[in-house]
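In: make a model of this:
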Amino acid sequence: MTSSGTSRHDFRTVSSEDVHVGRVVALRIDEVEMPGGGTAKREIVEHMGAVAVVAVDDAGEVVLIHQYRHALGRHLWELPAGLLDHDAEEPVVGARRELAEEVGLDAARWDTLVDEAASPGFTDEVVRVFLARDLSEVDREVQGEEEADLEIHRFPLDEAVRMVFSGEIVNSSAVAGLIAAREVLEGRAEPRPADAPFRDKPTRFAARKK
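Out: Presented below is the predicted three-dimensional model:
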């Protein structure tokens, strides 16, 4: 909280330079006005934004995937997830697409669990995590070599949460989503609607593609 009678500094961007614009991310350097009159450079990774799904079946088991992540050099336990394909795509539509593509499932009931800022010190990436229930099987179309390699498993939700606290699950959206899902399913929290406003949905990188 700010003290009464004080105002927050406006961190205005006075210049911006593109360093790299790729297929999935862009890197720019902003020069930003700082309190006291000086400026500082901030390296920002722009991202499309993403969705992830905690899909829980009637037996209380959650669907996880085991997938290779080159940045860490190993396979990680994760939720079904993926990029939002374009700025106009509704997040729940993207989540439904990813659930079908990655694990061959659809859901009749969707809720918003959490919005997770991946690392706001240097990237605008935010992941919206959904809770999907009343699951049904659909045809799964493998989209590429990475999805062909992933393994699909189901765990009791309590076991998945145990894996979070043991360090077996480190993917940030999985950590946040699994803990949030247990809070909701055990009646200690209320989820938001599937179409709840997504205040921090990234837009800058998507705008580059138009």
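In: contacts, neighbours, all on C-alpha from now
Out: Noted.
In: and stretch 133-149, how far out from the chain's middle?
Out: Here the centre of stretch 133-149 is set off from its chain's centre by 18 Å, with CA atoms, centre = their mean, to the nearest Å.
In: what does stretch 10-21 give?
Out: 24 Å.
In: what helix or strand is the residue most central in space within the chain on?
Out: Nearest to the mean C-alpha position of the chain, by CA atoms, centre = their mean, lies V127 at 2.1 Å. Using DSSP states H and E, V127 maps to strand 126-137.
In: one more to put side by side:
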Amino acid sequence: MSDKFDWLKPHGEPWSVTSAKVVYDNPWINVTEHQAVAPTGHPALYGKVSFKNQAIGVVPLHADGTVTLVGQARFPRGNYSWEIPEGGAPMGEDPLDGAKRELAEEVGLVAADWRPILTMELSNSISDEVAHGFLALDLSSTKAEPDETEDLAVARVPFAQALDAAVAGRMPDSLTVALLLRVHHMAVVGELPADLAALVLAR
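Out: Sure, this is the predicted structure:
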């Protein structure tokens, strides 16, 4: 019996490394410079950013079809970003435990129903960072405890408004875009309870 994903098999040769040296290191990332050989056989200089945490994203979907989002100033691009609750989990930690912690700390929510919905490679041409996305349902309140460097705004908006903002480029954070689209897909294909799916798809 054939697998519908047979076409995903690898082709050609993998990359190989002849030497590597760490050129930068801090508690969150390191940068390694590699002398490498490409799948074509050509030599190449390759810099790889390695992350010391897994990326975590959570879609907190309330029973009324709204989602809770977070607004904050982001350092790398110097912009203000509205996003789903996000954070990091140490490599040895269960991503779900990290997701529960981030949801509580950032927006003061706990969920009785957790669903892993997507795993992503965020920038696999230069980084080994992997992200795990979760849907959080049956939500209730707890005390928020953001990190000392986080000045967070919180908004609760209809799912359709959040999705529209994401696909219009108003919320360009990659985890936010991908996970909102994934939840919409879940509603379309019947992976959500019918009443909740109807709220997600409402226009």
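In: ok, back up a step: residue in the second structure paired with the residue nearest to the centre of the first structure?
Out: Matched across to the second structure, V127 of the first structure falls on A131, judged by TM-score structural alignment.
In: secondary structure element holding the residue nearest to that match when sequence neighbours are not counted?
Out: Among residues not flanking A131 of the second structure along the chain, A55 sits closest, at 4.3 Å (CA to CA, 6 or more residues apart in numbering). Secondary structure from DSSP H and E places A55 of the second structure in strand 53-60.
In: and the helix or strand just after that strand, how far out from the chain middle?
Out: Per DSSP H and E, the first helix or strand lying C-terminal to strand 53-60 of the second structure is strand 66-74. Distance, stretch centre to chain centre, for strand 66-74 of the second structure: 14 Å (CA atoms, centre = their mean).
In: which stretch of the first structure lines up against strand 66-74 of the second structure?
Out: Using TM-score structural alignment, strand 66-74 of the second structure pairs with 61-69 in the first structure.
In: report the buried residues of that stretch.
Out: Buried residues in stretch 61-69 of the first structure, counted by 16 or more other CA atoms under 10 Å: 61-68.
In: now swap in stretch 137-147 of the second structure and tell me
Out: Quick answer for stretch 137-147 of the second structure (16+ other CA under 10 Å): 137, 139, 146.
In: which parts of the first structure are strands?
Out: When assigned using DSSP state E, the strands of the first structure occupy the ranges 13-21, 25-33, 39-47, 50-55, 61-69, 74-78, 81-83, 105-117, 126-137, 151-156, 192-193.
In: redo those strands as a markdown table? Include distance to I179 of the first structure.
Out: Listed next are these as a markdown table, based on distance: least, CA to CA, whole Å:
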| stretch | distance to I179 of the first structure |
| --- | --- |
| strand 13-21 | 35 |
| strand 25-33 | 28 |
| strand 39-47 | 25 |
| strand 50-55 | 10 |
| strand 61-69 | 12 |
| strand 74-78 | 13 |
| strand 81-83 | 17 |
| strand 105-117 | 10 |
| strand 126-137 | 11 |
| strand 151-156 | 13 |
| strand 192-193 | 15 |
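In: what sits up against stretch 126-137 of the second structure?
Out: 47-51, 54-63, 95-96, 99, 111-123, 175, 179, 183 (CA atoms under 8 Å, 6 or more residues apart in numbering).
In: got the buried residues of stretch 61-69 of the first structure as JSON lines, with distance to E190 of the first structure columns?
Out: JSON lines is the format used below for the buried residues of stretch 61-69 of the first structure (distance: CA to CA, whole Å):
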{"residue": "E61", "distance to E190 of the first structure": "20"}
{"residue": "V62", "distance to E190 of the first structure": "19"}
{"residue": "V63", "distance to E190 of the first structure": "21"}
{"residue": "L64", "distance to E190 of the first structure": "23"}
{"residue": "I65", "distance to E190 of the first structure": "26"}
{"residue": "H66", "distance to E190 of the first structure": "29"}
{"residue": "Q67", "distance to E190 of the first structure": "30"}
{"residue": "Y68", "distance to E190 of the first structure": "33"}
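In: out of those residues, which one sits closest to I29 of the first structure?
Out: Nearest to I29 of the first structure, judged by CA to CA, of the buried residues of stretch 61-69 of the first structure is Y68 at 30.0 Å.
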